[in-house]
Structure formats: structure tokens, C-alpha cells
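Enquirer: sharing a sequence plus its predicted fold:
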Amino acid sequence: MGSGIDYGEFDEGRHVNYWKLDRTLQRELRRASDAEAFEWGEPRLADFGEVIGHTVADNADYVDDHGPELRTYDKYGDVQNFVRYPAEQFESDELVYEAGIVADAFEAPPGRDEPMPVSHFLATLQLLCYADAGFGCPVAMTAGAALVLERFDDGDLEPYYQGLVSRDYDELIEGAMFLTEEQGGSDVGANETTARYDEKGDCWRLTGEKWFCSNIDAEGTLALARAEGAPAGTDGLSMFLVPHSDPDEGVLTKGDRREFEGPPPGEALNDQRYRRLKDKLGTIAVPTGEVEFEETKASLVGEREAGFRQMTEMLNLERLANAAASCGVMGRALLESKVQAATREAFGRTIDEFPLMRADLVDMAVDYEAATAYVHEVGRLFSERERARRNGETGDGGSQGAGDETDDYRLLRLLIPIAKLRTGRMAVDTASYAMEIQGGNGYVDDFVTNRLLRDAQVLPIWEGTENVLSLDVVRALEREDAYEPFAAAVEARLDSIAHPAIADAAETVAEEYDALTEALVALASEDPEYAQLSAKRLAHYCFEVFTAALLLEEAQTDLENGDGRTALVAQRFVATELEDRAARGITGGDRFVLEAFESIVRYAPVDPETVSETVTETADN
């Protein structure tokens, strides 16, 4: 049956293989992938987990102390837009991109006839964010830009697409998305950047300012702008690709830039100005700044005035990537906490022997299990939709049309914003408590939990704040009838539960599912203001019910296969998120976390016959 992990063997959560230590991620990716894809990907993820746990983890700490620097002008006062990176960042870049983190999801890797599913990309990104969530940002945006060009470009931008999905670092370009403007923020329709077509130059030219531009010097940036004569609001926005270099000179790759051994000459650059870098709390690895477009050369992506619809497709992947990054931060914070608790002694015992610490570690582990299960279930659905689209089975040809009326699409419209809003908050909470477990050391720069918390704090902000996403959930429910496929997914999972060890938990989830349905019916009769007031509670409620049903389904399968550990995880999640406990559980005699500690925290296997006994004993004591 295997054995648990002795975290007392480690000094800290680095110089280890993150893939091999993360049995939760292994289980969820195996479930989310077909057998052939998982078999192909597993050894590569093991190699990647080794590289991230050693070289990239060390480099990330150095880059956090010696981040990118912007030199807008050269010594003669001419614009050069040069971002200087530490050598350690270039080393990490080459290792990560050449491992196929983006490429494998778009182009068939050597030895395969088709690309890997998006689920594989999400797992790889999650492992990367064990070491550096800041670096995860440009990787996610590169994938997002590749998705947009794959879906909407008519072929004119093929060289940029090939650069985005290159496995050769010298041929690679990175992507970015410059969407936010100071006066608009989340109100994308308020964007003021304009676009005019230059017939003489046979290109579009953008003029305006972008306020929060991450990966500021990416070679292939997507930006929204309003063409002359276009209507106001989101309906009038078009999507453009804005190169870092002068597009007349061809695509400027990483190899091209390396040959300059410094900033490219001014004549090789596009007409724009990187005004300054933001002095950020965290995610130092990715330079974020302000950009002024000044008749900047650009290429139209797809159809005019379809930019907002194209952006939503990109945001679906970006938000899911943000959720995977959140899981990566949670995984590293949990690992650091397990190691600290297993090695730190107080009063003659390691601190993971004390009941309060055991309860904290169990609940941190269950949160991680829940977040990872949810994200990779959504990743599975996203992967299936992308496979169907590439095979011409959706009927939409990549546009927003009849093919997007499917149940899977409507379900994704609901689940993706929930994934991002919930996991971003969970990452902050988990990183914060991981810092506390380290004690005073956790608060200083010498220890990684300091950086984990600083990096985590942006995850609820990137790609839409919790309030914005909650309103998006309401729109998905009201305008696209997303609750119908959501209900079908929950009911199918609850109907699969048959093992007596999880019967009580399944009954609790069924009752809460009914209550959630009643809440939606009640909201339908309320005025819009009250519906907005309830949006955040509703989004979290959907997450809890869906995740509980998902964990119970996994528990049922694992029980049938001879392991009861997931059943204990599901039990705890239901108890903490959905059960009402008298006197906050103090009078109930519940010792579940003490009985289940070895299994949930250290991955010790559980005999299915003992699951019911554990639950009964803890309830009766």
C-alpha cells in the first residue's frame, strides 16, 4: 500500500523534487488526463520537479533580491526600453521554456502525435509556482497569447505564434497582455487607447497609455484599442499584437536579443516608451510597468471590434493559470510548514506532535487537496473543449458562436471565475499561516515564506478581483443558464456515492446542494442590487458544494481501489465547509484531526475498513 512521507528528513522545502513529494497533484493529474497522456508526461514532470526544486528555487530567491531594472533612455537621451535581468533569471527561463511548459500544450512534442492537454500545462505551471509565482506570470501570458493567435489569427502572425510555442529558447518569444488603463481598471470598456490604420506603412498605429503592464518587454504583446469610428464600450474594442521590436525588421527572438549583449539599437525598436516599473510588494521576477504608445506599430488580431470576445477566451486560460499558480504557492507553503513542524522542537517534542499544530496542518492540507482537485477538474473540462475545438467537433471554428452554447462551455463559464477567486484567497491565507509556523524566521527575507506571502497577495488581484469575478459568476448563472450543467455535474457525483464510510458526508452535501438551489431560486426574485450583494457568498457556496461532491466521488473510487485516505480528506472538507456544528464543535468531542493526521498530512495509506471506524470514534468521543 506504500508508506507516508517523513518530512523530518528534510531541512527545508527546497533541494527536493516537488513532483515526487506532491502526491495530491499526481493523483489529480492522473484523474484529469487520459492514461496515455499521463504515462508520457509523468517522467517529464518528475524531471521538471527536480529542476524547479533545485536550480529554479535557488534562482528565485536571488531574483527576488536583485530584480529586473528598467533603463528607459540611453546615455544620449534616446528611448531604449531596456530591462536588465539577473543572469539567474535567464538560466531559469531557458530551463523552464525548453522543458516545453508552453510548447507541449500547443504543438505535438517529440514522441507524440498531438499536443499535451492543457491539464499538463497547468500541472507544470503549478510546479513552477512552488518556486516562483512571479515567473509563472509571463509563462501564463505566453500561453494566453499563443491561444489567442491559434484561435483568431488568419495566418499573418504565424511567425509570432511559432515564437510563442518554441521549445528552443533562442527561437522563443514571450507574450504579454496590456489591458489595464488607469481610468478604467476592471472596466475594460472605458479604455481610451486608439488605433488608426496607416496605409502608407501598411500597419495599425496605437496611441494611448497602459497602466499595469506585466512582462513589460515581452516580444509579443496583445493590447486592446479602439479603431477610428468604432462604437464606445467593449463592443468597439479590437485586439492588436504589439511587438517589442520594429515589426518591419521581423520577429525579435530571445536569441536575437542575446546577441546584442545589451539593449537593441533604437532603430530596431517599436515606437513606444516604457515609463517606469512598478515598485511592487512581490512577484519581483516579472517586471510590471507603465507603457505609452506613440503611433506604435501593431497588427490586428482576427476581426475588428472582436477584441473583447477574444480577450474573454484568453482570460479563461489566464484565470485558470492564476488558480494553478495559487495551488503552487499553497503547495510550497504547506511543504515548508510540514518540514518545519517535523523538525522544530519545543519542550522536548517536535511541534507536529502537538494537537493544535496537527489540526492546523490537517486543515492546510485539506485546503490544498480541495483547491488542487477543483482546479484540475476545471482543467480537464478545458482540455476536453480545446481538443474538441482542434478536431473541429465544436462547430464554432474558434469564434463565439453556436459551439459555445454547449453544456461544457456553460459549466466552464461558471467554474473558471470561481476557481480563480477562491484559490487566490486560499493562497494568501495558506502562505500567511505558513509564515506563522516558521515563527520569527518566517517574517524575514532569509526564509521563503516571506516571499510566498508577498507573491500570493497579487493572486486575488490579477485577472480580476474577487468582486469582479463574483459578478461574473452571477452573469454566468443569469445569462447563460450555467447552473443547469453545474447541477447535473453535482448530482452525478452524489449519485455515485455508495460506500458507507462517506454516506453521512454525502448526505450533508446533498442537503447543501438543495439549499444552494433554493438560494438561487430566491435570488431570481430579488432586485439586481441584492443579487450583487449576494454574489460573493454565492460564488463561494458553489465552490464548496462542487468541491465536496468532487472529493467524495474521488473518495468512492479510491475506497473501491483499496485506499481510504481521500475519504478522510473529503470528510474533513465537508465538516469544515458545510456542516453546522453546535458550540463551534467544542462540545462535540471531535478528535478527527488527531486520528487522521498521519494519513492527511504525511500521505500514509488508509485501509478502507478503518475509515468508518475513524469517523465513528471521533464523533463518539
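Expert: Nice, I can see it. Quick caveat, the model's predicted, so the values are computed rather than measured. Numbers count the residues shown, from 1 in each chain.
Enquirer: alpha carbons only for contacts and neighbour counts from here, please
Expert: Noted.
Enquirer: test my guess that Gly328 contacts Leu128.
Expert: Yes: between Gly328 and Leu128 there is a contact under CA atoms under 8 Å: 7.2 Å.
Enquirer: can you give me the strands in this protein?
Expert: Listed in chain order, the strands found in the chain under DSSP state E are 69-73, 79-84, 175-178, 194-198, 203-214, 220-227, 237-243, 272-277, 288-300, 345-346, 349-350.
Enquirer: in CSV, list those along with mean neighbour count and distance to Leu334.
Expert: Listed next are the strands of the chain as CSV, based on neighbours: other CA atoms under 10 Å; distance: least, CA to CA, whole Å:
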stretch, mean neighbour count, distance to Leu334
strand 69-73, 17, 32
strand 79-84, 20, 33
strand 175-178, 27, 30
strand 194-198, 19, 46
strand 203-214, 22, 28
strand 220-227, 26, 35
strand 237-243, 27, 39
strand 272-277, 20, 32
strand 288-300, 21, 28
strand 345-346, 12, 18
strand 349-350, 14, 17
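Enquirer: nearest to Asp481, out of these?
Expert: Smallest distance to Asp481 across these (CA to CA): 26.3 Å, for strand 237-243.
Enquirer: next up, a second structure to put side by side with the first:
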Amino acid sequence: MSSDAIDYGNLDEGRDCNYWELDRTLQFEARRIYPDDEFEWADGVLSEFGAVLGHRMADTADRIDEAGHELRSFDKYGNRRNEVEYHPLVHEQEEIVYEQFGVTHDAFHAPPDREEPVGLSHTLTMQALLSYVDSGFCCPVSMTTGAAIVLDKFDDGDLGEYFEGLTARNLEDHIEGAMFLTEEQGGSDVGANEVRAESTDEDGVYELYGEKWFCSNIDAEGALALARTPDAPEGTAGLSLFLVPRTKPSGEVNDSHFRRLKDKLGTISVPTGEIEFQGAEAYLVGEEQAGFKYMAEMMNFERLTNATGAIGVMGRALLEAKVRAANREAFGTPIEEYPLLRRDLVDMAVDYEAAVAFSFEAARVYDERERTGEDESAAYQLMRLFVPIAKYKTARMAVDTTSYAMEILGGNGYVREHTTERLLRDAQVLPIWEGPSNILALDVLRALNRENAHEALLPYVREKLDAVDHPALEPIAAEVKSAFRDLQDALGTLAVEDEDYAQYHAKRLSDLLFDVVTAALLLGEAQWQIDEEENGRKALVARRFVATRFGDEDAYGVTSGNRSAMEDDVFASIVKYDTVNPASLVDAEAQASE
């Protein structure tokens, strides 16, 4: 092991450290997708944020999760309050995230030391780091940005004060956003929503009536909600979008009843509850009956946030597992020295690399589309395809990774003080937030059928695979090209089969899309790293990913003679970020083929 490798034995646990400096995977992907001038600025900001998270917020998040919050619907005289009584440390978290680091500000207004705003890729990277310590708090942070995106795109200026509040860097002026979609009878079927909006004598001002069943960040002043105006058609076509604050501009509490907070498994730091609108004052966003289209814009960002949040949870869980494996001895030997655990850590690390690569590519094309504003573009088609896949895949991967990290910590991992218990509770909501797996798989079909996303996808993958020319990568690329042909066959089959057949296979199609695109991305990254840094580490990652996704081994590989994941060089490179001489990869490939 060279001096480039990280010695996780120097840590007692996954805190009191700098998450940005330790996560070279996240650094690599951010450097890849940021414009050069933005990354040069952002690198220092991300490092400072990673240090604050590791040395301070890792502790505050644990304490907030343990204590929780309380709802005060009424005061002692029976007057409506609709207030959440937060743990005192929440204010400190808000100061760090909103004021000190401008997470909801810098994509809309120039940071203090820049002349122009940065792209939303920076926001998503900051949120990935934040999720290392608190994916629950990341929820209102994300929804604040999401609500600002909607107002920035579709408000005619009447709600400018709310936009300024959502994007303010001064905490005294800052407000948070929310997205109230779910109704008890509708669930994921948003078109079944029944909350109604009655017009008033004031232009653009309505009164909302009805119930929202799952309202995260329930007390947000910048909450967006879908409702149906009188005589509007059925389904999503009849929905309008409204901004409905907790308090009216006069300072009075709005005419809503916050019935209760949900007693949730995890994400305790974000209060989630039920709201009954009783004539609540609300303000129309854009045009009537265009609400679902507007909310879809926010949903794209929130689904990406779900993916980058999953990355943060996976990264923290993997860090806790690496530290434990380096420090825990069994039978007189650190457990990271045992072949079986080495294989597990290698596969967990490769899963993480895959999740980060795909999610950040989705963030890249999303950011490109946001910067250009073009919907008739390859970036838009790829964004529509990649975003639901990223959310679906990383959510499940986060649950698996945190669960196994807990196992590596043993009994301690099941105890609150050791963090993996909270990570697993928090991760379990990720497959549910922003649409469950089946809904996302159906959205993949819509992207292919309505946006013709395959027209951008096929040349995109082909170009990446054709650019691979290093001898150590060519055999891997050949396997991916074969899987790519399978993907094209699958797309052709679905094009001629009926809708029921396509729905039945939609999730497996999404799996195949993720695996092929991720493999092509990792190969491209490996080629770049060999050419630019003379380092073959990403090549090992790509090789392992392809072997575990597309390999066809007899007896589950037991009879193969393959022992690569247990070798010192492979383990140190993939798990500890040690560098690899690219020439050694060619030699290893030659030996494997003999």
C-alpha cells in the first residue's frame, strides 16, 4: 500500500473528519461535471463544508434525531398556532447550511466571492455531503431550492417576495419550501387529488379546502400544493399549483389545521404531518390547470436530490464500515485482512462508485438543460431518462449498503450511538420519497415513449464505448458492448409489444439501462484516469462492476479460480483509493486469459 492510500485505522469512527477530503469518489465526479471555473471555486467551499459536517453537524444530527420535534397546533387558550417546536440545535444547522454556505442561495444569486451564480450541480453536491450527517434535514433544504426553481420559472413576479425569501442567504430573511402532493385517497395517483381551490375577489388569491396526508416540512412558509379549481377537468390536467404559506402576509396563522406529526421510522429531523386546509389563503403560481407540469419541474430536482441524498447515506455507511474493518480485530487480525470481508468491502465500494457516477451524470445533463433552458435537446432527453433511474436505483442501493455496514459493525451497529442504526432508518424512506420504484419505472417508459429518449441514449452510449482503447479496458468494453446490444434488443421488443407487456418488464429494463450506462461511464472514467493521471484505479472499479453485472459464471463463480477481490492491490486500490500502475492491469489481463 502506497502513501496515496487512506489509512482508515487513523479514525475511531466516521466523524471528527472531513467528509469531502475522505471521499475521493465524490471529488472525482464533481470535478468531472462542474465547469472548470466553478470547480476551482467550489473545491475549497466543499472542503470547508465537509469539515464542518464531520466535526460539528455529525454530532448535532444525532442529538436532533434522538430528541425529535413537537407540534403545537393550538395555544393554551385554544388559538390556532400550527407551530413546530424544534430542537434548539436546528437553528445552528440552519445557520451553517443557509447562511454560512448558501446552499439554497448560490444557484440563484452570486455567492459573496463570485460574480455569477453557480449551477445546480453544486447544490446537489453540497446536499450529498449534507446527507452524510442528516438526510432528513436535507429534505427541507432541497425542497427550498425546488420551490425556488418553480417560482423562478413560472411566477410572473407576484410572488417575488417568496422567491427572495427562499433564496435569501441572511437567515433572518430566509424561508423554507415544501411540496404537498400526497392525499390519502390518491397516493402516487396525483390525478386523484381532491383538494379544491375557490377563487376570491382578489386576483390570483384563492382559498384551499381539503386534506394533504404526507406533508414533509409541514410548517414551511414557501410550501407549494396542488389543488383543483371549480369545473376543472379530472386527472392531472385539472390541477393548478398554489403557494400556501403557514402564515398570511398580515402575520395571522393561515386557515389550516395541522392535525399531527407522523410517527416515522426515520428522517426524524424533518417534521412530517397531516394538514387540513380550511379556507387557507393561497396564491396561484402561473396559469390555472398547468400545476402538474410546474410541479414536475420541482419533482425532477427532488428526485435527483433523493439520489444524491442516497449517495451521502451510502458514503457515510461505507466510511463507518471501512473504519470498523480497519480497527476491529478478530482472532488477532484486523477484520479487513480476511478475504471474505475484503470481497464485501470491495463490492460495497464498487456499488458506491456506480451510484455516484450515474447520479452525477444525471445531475450533469439536468444542469445542462437548466442552463440552456432547451427542452428539444439531447440533454433534456437524457435528463428525463436518467433522473427516474437514478432515484430508483440509488434508493435501493442505499438500503442495502447501510444494512450491511450495520452488520460489519456487529452489535454496535444496531445501537443508536453508532450511527448506522440511524442511517438505515433514514435510508428506508428513500425508495418511497418522490415516487416508489414502480412509479419510477413507468416514468422511464414515458421518457422513452413521449420524449423519445432512446434517440439520445443510443449514440451517447456508443460514443463512450467507442472511445475506450486501452488494452486493459478493451476486454471489459467488449462485454459492455454485448450488454448494449441486449439493451437495444430489449428496447426494440418493447416498441412492438403492448402496454401491459412493457409495464411488466419496466423495472428490469430500468436495471439494464442503469447497468449499461454506468458501465460505459466507468470505462470512460477509467480511460481518462489512465491517460491523464497514469492511474488504473478506475479500471479496477469498472472491471469489478462489469464482472458482477454481466458475468456469467458457473457455480456462482466458486469454480472459477478468481480471487481478485481479496488481493492486496485490488483491495487497497478500490477500498482505500491507492493508485494503480496501468501497465500492471495489462499484465493481469494477459495472465487471466492464459
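Expert: Nice, thanks for sending it over. What you see is a predicted model, and the numbers here were worked out from it, not measured in a lab.
Enquirer: could the strands of the first structure go into CSV alongside distance to Glu491 of the first structure?
Expert: Below are the strands of the first structure laid out as CSV (distance: least, CA to CA, whole Å):
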stretch, distance to Glu491 of the first structure
strand 69-73, 53
strand 79-84, 52
strand 175-178, 38
strand 194-198, 48
strand 203-214, 41
strand 220-227, 40
strand 237-243, 40
strand 272-277, 49
strand 288-300, 44
strand 345-346, 47
strand 349-350, 44
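Enquirer: closest to Phe38 of the first structure out of those?
Expert: Closest approach to Phe38 of the first structure among the strands of the first structure (CA to CA): strand 175-178, 27.3 Å.
Enquirer: report the mean deviation for that closest one after fitting onto the second structure.
Expert: Its aligned residues in the second structure lie a mean 0.4 Å from strand 175-178 of the first structure after superposition (mean CA distance after the TM-score superposition for the first structure).
Enquirer: any idea what Ile175 of the second structure aligns with in the first structure?
Expert: By TM-score structural alignment, Ile175 of the second structure lines up with Ile173 in the first structure.
Enquirer: now for the closest residue in space to Glu249 of the first structure that isn't next to it in sequence, how many residues are close by?
Expert: Once flanking residues are discounted, Glu249 of the first structure sits nearest to Ala268: 6.9 Å by CA to CA, 6 or more residues apart in numbering. Neighbourhood size, Ala268 of the first structure [other CA atoms under 10 Å]: 17.
Enquirer: which residues touch the counterpart of Ser437 of the second structure in the first structure?
Expert: Ser437 of the second structure maps onto Glu466 in the first structure when the alignment is built from TM-score structural alignment. Taking CA atoms under 8 Å, 6 or more residues apart in numbering, we find Glu466 of the first structure in contact with 421, 460, 536.
Enquirer: matching residues in the second structure for stretch 349-357 of the first structure?
Expert: On the second structure, the counterpart of stretch 349-357 of the first structure by TM-score structural alignment is residues 333-341.
Enquirer: what are the buried residues along that stretch?
Expert: Within stretch 333-341 of the second structure, the residues scored as buried using 16 or more other CA atoms under 10 Å are 335-337, 339, 341.
Enquirer: may I ask you to confirm that Gly136 of the second structure is in contact with Leu265?
Expert: No: using CA under 8 Å, Gly136 of the second structure is not in contact with Leu265; the gap is 11.5 Å.
Enquirer: which neighbours do those two share?
Expert: Asp426.
Enquirer: among those two, which residue is more densely surrounded?
Expert: Gly136 (24 against 12).
Enquirer: find the nearest non-adjacent residue to that one, please.
Expert: For Gly136 of the second structure, ignoring the flanking residues on the chain, the nearest one in space by CA to CA, 6+ apart is Thr267 at 4.2 Å.
Enquirer: run a quick neighbour tally on the one you found.
Expert: 25.
Enquirer: returning to what we had before: residues in contact with the residue nearest to Glu249 of the first structure?
Expert: So Ala268 of the first structure contacts 245-246, 249 (CA under 8 Å, 6+ apart).
Enquirer: list the contacts for the equivalent of Ala447 of the second structure over in the first structure?
Expert: Using TM-score structural alignment, the equivalent of Ala447 of the second structure in the first structure is Ala476. By CA under 8 Å, 6+ apart, Ala476 of the first structure lies in contact with 410, 413-414, 482.
Enquirer: once aligned to the first structure, how far is stretch 292-306 of the second structure on average?
Expert: Stretch 292-306 of the second structure, aligned to the first structure and superposed, deviates on average by 0.5 Å (mean CA distance after the TM-score superposition for the first structure).
Enquirer: so which bit of the first structure is that stretch matched to?
Expert: Going by TM-score structural alignment: stretch 292-306 of the second structure matches residues 308-322.
Enquirer: and what of stretch 209-228 of the second structure?
Expert: The aligned range for stretch 209-228 of the second structure in the first structure is 207-226, by TM-score structural alignment.
Enquirer: and the end-to-end length of that stretch?
Expert: End-to-end distance of stretch 207-226 of the first structure (CA to CA, to the nearest Å): 10 Å.
Enquirer: equivalent analysis for stretch 53-61 of the first structure, please.
Expert: 12 Å.
Enquirer: likewise stretch 59-70 of the first structure?
Expert: This stretch, stretch 59-70 of the first structure, spans 20 Å end to end (CA to CA).
Enquirer: just give me the match in the second structure for Gly100 of the first structure.
Expert: So, by TM-score structural alignment, Gly100 of the first structure is matched to Gly102.
Enquirer: its match contacts Pro111, correct?
Expert: Yes: counting by CA under 8 Å, Pro111 is a contact partner of Gly102 of the second structure at 7.5 Å.
Enquirer: more neighbours, the two?
Expert: Taking other CA under 10 Å, Gly102 of the second structure and Pro111 do not tie; Gly102 has more neighbours (23 against 17).
Enquirer: how about the nearest residue to the more buried one, chain neighbours excluded?
Expert: Nearest residue to Gly102 of the second structure in three dimensions, chain neighbours excluded: Arg169, at 5.6 Å (CA to CA, 6+ apart).
Enquirer: for that neighbour, which residues are in contact?
Expert: By CA under 8 Å, 6+ apart, the contact list for Arg169 of the second structure reads 98-100, 102, 104-105.
Enquirer: same check on Thr312 of the first structure?
Expert: Going by CA under 8 Å, 6+ apart, the list of residues near Thr312 of the first structure is empty.
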